[in-house]
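Undergrad: Quick one, what's the 3D model for this:
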Amino acid sequence: MNKRSPWQILQPYVQVFDGPLMLIVCLILALGTVTLYSAGIDFPGRVEDHVRNIMISFLVMWIAAMIPPQTLMRFAVPLYILGISLLIGVAMFGLIRNGARRWINVGMIIQPSEIMKIAMPMMLAWFFQKREGMTRWREFLVAGLLLVVPVGLIMRQPDLGTSLLVMAAGFYVIFFAGLSWKVIVAAVTVMLASLPVVWSMMHDYQRGRVLTLIDPTTDPLGKGFHIIQSTIAIGSGGITGKGWLNGTQAHLEFIPERTTDFIFAVFSEEFGLIGNGILLVLYLLLIGRSMLIAANAPTLFSRLLAGAITMIFFTYAFVNMGMVSGILPVVGVPLPFVSYGGTAFVTLGLGVGILMSIQRHRKLMQS
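TA: Next comes the predicted model:
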């Protein structure tokens, strides 16, 4: 009896990963870890925690890649119901921190809104899969209601950033399912017309973020401080950057939240326009590879889910870079695979794992 080599033993477990997608994610993670080391040099244990989060996300990614898309589809409804139930629980007896009620203690403290970032597109992809070939305006109306409920509960917490991400994730599924451009234009028109009403319903801190975006110099030491300092850091990086560990805005503590939401400012200051270009190319490759997986997916459920996850990656990166650069309001969205944070890493790892599952099982069906 021939003895199997260590590679032969590990091969079935390693092959669940999609090579090109894994390479792109690892390159982004490498840049993120280098940047976090510099940004978090004054935070003992931050890098170690970051590496731990990466390992947990890889574990989640591996588990998700092992699960067939058909099994994922069976989890869609229970996961959505669980997420809604937890959001209702947060509204009733959630924990309050910094004026926001976003967490709940279920033996451990969790943020249920994070569950909806994946549960929402899974639910809508399941919904349209069950109605494949008979999509009418009624189906889109029901899908809109399924989306509005969790978004409304999350906005009530209040958590504008997460509610926008969940709304975007659900909208992408509805759009890919065949939503008419006429409906989109009409919806945008209604939204623009209702802006005065939305403005009156916004919290004071949310209004402050919008006003600060328009002119951050009106409160340079208060609400405008974040944007002013981050744009200074980005501009001072120039073409080649100041060099790793040499960012003055970061190390003199002018950039707030420099290991999380504003880590892109640290990266820009130290690696400059060239570094930004490399990071943007990596994100484009990530989106391109993910979209290719979505386009080749064998079922409507997997195509819609993969397409939505791909656009979630785009939304994370676009919104984060936009808010740090001062072209979008500050809404607390991390830079994918770069910003420090455990929950975001788990969500992103799960998303990549689902994409790998779709790609892997497509190949198995063809072989």
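
Undergrad: Only C-alpha atoms from now on, for both contacts and neighbour counts.
TA: OK.

Undergrad: Tell me which residues of stretch 124-131 come out buried.
TA: Residues 124, 125, 126, 127, 128, 129 are the ones in stretch 124-131 that count as buried (16 or more other Cα atoms under 10 Å).

Undergrad: The stretch 101-250 of the chain: strands as residue ranges?
TA: Remark: strands of the stretch 101-250 of the chain, listed N- to C-terminal, are 109-110; assignment by DSSP state E, counting those that start in this stretch.

Undergrad: quick one more, to check against the first:
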Amino acid sequence: MLLSSVVPRPLALLPWKVILLVLAIGGMGIATLYSTAGGSVEPWALRQGLIFITVLLAAIGMSYMPERWIKTLTPLAYAGVFLLLILVEAMGHIGKGAQRWIDLGFMKLQPSEFMKPVIVLVLARFYELLPLGDLRKLRALWPAALLVGAPVGLILLQPDLGTALAVLFAAVVVMFMAGLPLWYFVGGGLAVLAALPLAYAFMHDYQRRRVLIFLDPEADPLGAGYHVSQSKIAIGSGGTWGKGYLNGSQSHLQYLPEGHTDFIFSAMVEEWGLVGGTVLILAFAGLIAWGLNVARKAHSRFGKLAAVGLTSNIFFYVGVNLMMVMGMAPVVGIPLPLVSFGGSAVMTVMLSIGVLMSFDRQIRLAPRRPAQTD
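TA: Modelled structure (predicted):
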């Protein structure tokens, strides 16, 4: 009430606690990028800051979009991102042995990143339109499988196993929450387990090495296991309070590879210690809890499924990255959202947050509207 009496109502309806959380997470990322560059805004901190502020403003703008607009734009977004994935395969930029980007000059766009939120929205729309009585029929499964399988196949060709797994994870969450029979997921899980030896045979050499290093971290500490070994050293050397800002020796002396992208959490904890790492994790926990609360209160089936799927996307980013840098999961190239350097990943997460803020705003405008069930 006090806020709405001081500022205009459209601004008062924004989730300011969440916006402050996002600013805090992004600010910690920019500060760490400044440090890993040796106390310089180039080449990462300045670019990340400009992208972050721009897409945050865009996300706030998206929060004013009514749900019907999001529904209308969802098929177009899916078709657009799918065409971009085909374009990547045809003429994409090649870097570090992978063909994942479209070179725009001022930045390298990674279309597969945008499929993470888009697949959630398109599946949420599909299951909203599907009659509840058809959930136990095959027509509830095979169209969704095609919608997911086609882009995942293109992403695997790049190759980008981490992003493909993220898209699959979000899709499975939406399908589960939509109410598909449990035996679909149990059977699918058993099929995946049975196919693991075959999948391993089709992996690239570097992917096989990552799996082997995960199983035996000390097998090649100066080769394939170097990233994880140095990451653990950086995290452990930070202790409780850290070495102090701008004093991270592992990242400054270039012992920690990819300290500005996949392993930025290690670089941050080395300087800010267990306390700093815990604060960042709690900030992410607050963001995820807000997303789940939006899903619980959403007025439509589309809103509920989309909100829980988009929130699961953020959870997947955070959970896999943290396990990866601590040696609890294979290195699959998943960045830490809003913290790691990378314009496409920042835009993807902000797109998800913008849609969630749109649902949240509509909940605030009509708090007593009953949920739709068809």
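
Undergrad: Cross the buried residues of stretch 124-131 of the first structure against helices and list the overlap.
TA: Of the positions in those, 124, 125, 126, 127, 128, 129 sit in helices, assigned by DSSP state H.

Undergrad: residue contacts, the last one?
TA: So the one you mean is residue 129 of the first structure. 300, 301 (Cα atoms under 8 Å, 6 or more residues apart in numbering).

Undergrad: one step back: go through the ones in helices among the buried residues of stretch 124-131 of the first structure and say which is closest to residue 148 of the first structure.
TA: Closest approach to residue 148 of the first structure among those (Cα to Cα): residue 124, at 12.0 Å.

Undergrad: I'd guessed the closest one sits against residue 143; true?
TA: Yes: Residue 124 of the first structure is within contact range of residue 143, at 6.5 Å (criterion: Cα atoms under 8 Å).

Undergrad: host element of the residue lying closest to residue 241 of the second structure once chain neighbours are set aside?
TA: In space, residue 241 of the second structure comes closest to residue 273 once its chain neighbours are excluded; the distance is 4.3 Å by Cα to Cα, 6 or more residues apart in numbering. According to DSSP states H and E, residue 273 of the second structure maps onto helix 264-297.

Undergrad: after superposition, how close is that helix to the first structure?
TA: Here the mean offset of helix 264-297 of the second structure against the first structure after fitting is 1.2 Å, by mean Cα distance after the TM-score superposition for the first structure.

Undergrad: Which positions in that helix come out as buried?
TA: By neighbour count with 16+ other Cα under 10 Å, helix 264-297 of the second structure contains the buried residues 264-274, 276-277, 280-281, 283-284, 286-288, 290-295, 297.

Undergrad: what's the next secondary structure element after it?
TA: On the C-terminal side of helix 264-297 of the second structure, the closest following helix or strand by DSSP H and E is helix 301-325.

Undergrad: angle of that following helix against helix 264-297?
TA: Our comparison of helix 301-325 of the second structure with helix 264-297, counting by axes from the mean of the first three to the mean of the last three Cα atoms, to 10 degrees, yields an angle of 160 degrees.

Undergrad: Which two of the buried residues of stretch 124-131 of the first structure have the greatest separation?
TA: Pairwise distances across these (Cα to Cα) peak at 8.4 Å, for the pair 124 and 129.

Undergrad: dump the residue contacts of the residue nearest the centre of the first structure.
TA: Ranked by distance to the mean C-alpha position of the first structure (Cα atoms, centre = their mean), the top residue is residue 316 at 4.5 Å. Shown here is residue 316 of the first structure, whose contacts under the criterion Cα under 8 Å, 6+ apart are 165, 333, 334, 335, 336.

Undergrad: Now flag whichever of those residues is closest to residue 97 of the first structure.
TA: With Cα to Cα as the yardstick, the closest approach to residue 97 of the first structure among those comes from residue 333, at 17.9 Å.

Undergrad: so what's the closest one closest to, chain neighbours aside?
TA: Leaving aside its sequence neighbours, residue 333 of the first structure sits nearest to residue 320 (Cα to Cα, 6+ apart; 5.6 Å).

Undergrad: Can you tell me the number of residues neighbouring that neighbour?
TA: Burial of residue 320 of the first structure, expressed as a neighbour count using other Cα atoms under 10 Å, amounts to 26.

Undergrad: Who are the contact partners of it?
TA: Applying Cα under 8 Å, 6+ apart to residue 320 of the first structure gives the contacts 261, 262, 264, 332, 333, 334, 335.

Undergrad: isn't the first one right up against residue 337?
TA: No: contact criterion Cα under 8 Å: residue 261 of the first structure and residue 337 do not qualify, at 11.8 Å.

Undergrad: Mutual contacts of the two, please.
TA: Once Cα under 8 Å, 6+ apart is applied, it turns out that residue 261 of the first structure and residue 337 contact no residue in common.
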